[in-house]
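# sequence unavailable; structure follows:
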């Protein structure tokens, strides 16, 4: 669709899209994967709608930098609840510039299981968008849980006012139904299935490559150090058992892969746990430190089998066709894999350590069967993300008239 400027020239409309709780510098490559993938989907939707898009990012930042080439992105200000309450909010001023806001909640942060402070930031940022009368879309993510009644009520009220709430798995959809959030809910899948990658060239007859994404957070016992996530397994022993078995196999390479690499949070840093394990298992290989989520996915796509406890490391494997057995520590894993019709999962909150080790080793032995399930799951994911892209095309078309009026008004002011 084209628009006409006051000078009579026909030009594509330019939309400003706010990307809330996204990041192109996060040391958590999972958050980065969501952002890169979201932008890739938006760019395709914009092309179909005949518009161009400028992006403003709101969210956490880190020490990395992986902005997609050729995309116009501004880093917005941090969300400050205090400044919002005092009426002097840079965040709200930037939201005012947006034609719509896509809020991905860092994938799974719109919940109260990570603490009240984090919940309030997620909630307040959404309230700010609604206060500015901007279309708010909760992009595909895990919703909840909200265990505290007041927090559950407030979250439900906000979601009812959203343009649309996209659940990325069937468990989140069922939870939204339980909350009474209906009518504006759609179920799709994680956007990271659209993360671009380049599959490395493999030499014929090479060794079997096993990738293990080691979670520094689980290895440390969570942020609290005392089994914060209520695992029924001993995660460190689970890792050691796999390594004892796989490093003893002939013609096999075991690669330890970090997916979260914050220099200032050792309890979260996968590299800390990997360093410890390499001292015990020196024949294993340390994967490179990746400069971007796409680079991480490209490396993972070269594995013959993968296991891990970082969900987006597992999605990187799955979406690039690699047989994978995720180690679940929250319902986001269970819901996503069930939605894909994928049955291979080690449940760290229901199994014993021995059971989790056994199912992971069995998955490696039966990786051809897993690969067939992965292929079927990827077909399902592709269709679901087509639905999400179609929604964005329609939304971009809906907001074009308002964007065009704003552009004409701004041009008139400049000419005056």
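Everything's here; your move. Model, not experiment: these values are computed from the prediction.

# alpha carbons only for contacts and neighbour counts from here, please
OK.

# would you mind finding the longest helix in this structure?
For the chain, the helix with the greatest residue count under DSSP state H is helix 367-415.

# ok now that helix, how far from the chain's centre?
Computed by CA atoms, centre = their mean, to the nearest Å, the separation of helix 367-415 from the middle of its chain amounts to 16 Å.

# next one: stretch 134-149
14 Å.

# remind me what the longest helix of the chain packs against, helices and strands.
On a contact count with 3 or more CA pairs under 8 Å, 6 or more residues apart in numbering; DSSP states H and E, helix 367-415 meets strand 10-20, helix 29-49, helix 311-319.

# got another one to weigh against that:
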């Protein structure tokens, strides 16, 4: 057949937002652009109109594509009729946009550092922008430097009749810090109130099996997560995709850069990767911010924007979320109030928690001033005829942050040593605080555990996270160790006040805040 004018493609109506055009087998040659008009038999080329792209004649310029997507795409055109469709590279799988553009083929090479670096660059350039673009879309594998992705959006596993599977990050029930254990048990209780019978797993710092961690690998090394995302040897992706929801706790107050930018990056890598896999991530009730560095603000903004739900426990965190993510979080309270309350008793009079963190040199307050304040509080309580029991809230060995060291050091300075209680679990801690008439604590969760079981407490704050958490509940008995002139006198003034009536109002307010969090979780699942 002699060369002739190019035939106009005929329009084929079909589903989807874009028009699809088919040309006869003798009209358009295969290739990236326009051909010389010669006939080619046995091949079918597909062209799609692109609005806004005009050629010299004022017509919409057509774009010739390679073989279409696999037959699994029910909206696309027929498969390519070429003898070997694999030899033709897609410029786009099909007009229904069922997958992204494939990359240029790379020559096969022995797996090694060169292939790994190439795959990482492709993941950075393509994968991190597109992994979360559609629910279920995910990277299938990277092999010999070729970045491949599923052309069809893969649906998540059907869980009809099955219980919810929830992963809680950055806390577990075996941490030596009782406050972190309380965070784990409280988050579990919150999830079980939202979805009764759900399967809750934990992954804190450390590797698999450390402190009850679930999972195939540690999640605190961003480089290892990137390597696993590329190579997929340890099964991190299917493990994360096996959960219906991930609750990111950040250990309660670590979503900030005051503990260094490195810590923020290490704890942000896993949630961001889970978001790219299409797994819903919820920022659990926590203190958010401050972020003083530009890099920290970028990481926080991406995390907050990609989260399915953001739960905060103070007004300051709400302002931070609004500034960085332009979204409205849900104000709730600490998860300690979601735990069941033990019965009250009066076995102990005053429980005094001496913080090992503040007893030694620290970046928060003057440790010498703190030691003087503790000694003055003990003298003031004894002069009032009160009975004091030292209450250790952070346990462990070989760490000066341990409250046991501070309690032992205080007893050495007193003429008569005080009794010391060291509860080993969250249940024991709550039972111990419920057996006291008053708790004075420099550990925030020691005060929270006391208040959540109905025992009056006097928090001794060393950071900004104390007052914004207690004030919305109507509990304004916090003594700020950073600003108050005479800390001991301020504490003893609250000791002399009637605190029982205020506790009942706090419990009612906290219960309503917990219910708000439960309803918000149910709406996103």
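Yep, it's here. Computed from a prediction, not measured in an experiment: that's the story for all the values here.

# TM-score for this pair?
The TM-score (TM-score structural alignment, normalised by the length of the first structure) is 0.81; 361 aligned residues with a CA RMSD of 2.5 Å.

# quick one: secondary structure of the equivalent of residue 305 of the first structure over in the second structure?
In the second structure, residue 305 of the first structure lines up with residue 438, judged by TM-score structural alignment. Using DSSP: H, G, I helix; E, B strand; the rest coil, the three-state assignment for residue 438 of the second structure comes out as strand.

# give me the neighbour count for residue 438 of the second structure.
Using other CA atoms under 10 Å, residue 438 of the second structure has 25 neighbouring residues.

# my read: it touches residue 459, true?
No - between residue 438 of the second structure and residue 459 there is no contact under CA atoms under 8 Å: 11.0 Å.

# returning to that earlier point: any idea which of the helices and strands packed on helix 367-415 of the first structure is most buried?
helix 311-319 (a mean of 27; mean count of other CA atoms under 10 Å).

# for that helix, packing partners?
Against helix 311-319 of the first structure (3+ CA pairs under 8 Å, 6+ apart) you get helix 29-49, helix 293-300, strand 305-308, strand 324-328, helix 367-415.

# could the ones you listed go into JSON lines alongside distance to residue 249 of the first structure?
Below are those laid out as JSON lines (distance: least, CA to CA, whole Å):
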{"stretch": "helix 29-49", "distance to residue 249 of the first structure": "30"}
{"stretch": "helix 293-300", "distance to residue 249 of the first structure": "20"}
{"stretch": "strand 305-308", "distance to residue 249 of the first structure": "14"}
{"stretch": "strand 324-328", "distance to residue 249 of the first structure": "19"}
{"stretch": "helix 367-415", "distance to residue 249 of the first structure": "16"}
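
# out of these, flag the one nearest residue 203 of the first structure.
With CA to CA as the criterion, residue 203 of the first structure lies closest to helix 293-300 of those, at 14.9 Å.

# how are the strands of the stretch 1-150 of the first structure distributed by residue range?
2-4, 10-20, 51-58, 72-75, 100-103, 136-141 (DSSP state E, counting those that start in this stretch).

# TSV for the ones you listed, including distance to residue 364 of the first structure?
TSV is the format used below for those (distance: least, CA to CA, whole Å):
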stretch	distance to residue 364 of the first structure
strand 2-4	53
strand 10-20	38
strand 51-58	40
strand 72-75	41
strand 100-103	37
strand 136-141	29
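
# nearest to residue 215 of the first structure among these would be which one?
strand 136-141 (20.6 Å).

# the closest one corresponds to what range in the second structure?
The aligned range for strand 136-141 of the first structure is 281-286, by TM-score structural alignment.

# and the contacts of the matching stretch?
187, 245-250, 252-253, 271, 274-275, 304, 306-313, 332-335 (CA atoms under 8 Å, 6 or more residues apart in numbering).

# quick check on the residues you listed: which are buried?
Among the contacts of stretch 281-286 of the second structure, those classed as buried by 16 or more other CA atoms under 10 Å are 187, 245-250, 252, 271, 274-275, 304, 306-313, 332-335.

# tell me which of those fall in helices.
With DSSP H as the criterion, helices contain 187, 271, 274, 275, 304, 306 from among those.

# tell me the residue in the first structure aligned with the fifth one.
I take that to be residue 304 of the second structure. Using TM-score structural alignment, residue 304 of the second structure sits opposite residue 159 in the first structure.

# I'd assumed residue 165 was in contact with that match.
Yes - counting by CA under 8 Å, residue 159 of the first structure touches residue 165, with 6.8 Å between them.

# residues contacting residue 258 of the first structure?
213, 214, 215, 270, 271, 274, 287, 289.

# can you rerun that using 6 Å?
By CA atoms under 6 Å, 6 or more residues apart in numbering, residue 258 of the first structure lies in contact with 213, 270, 271.
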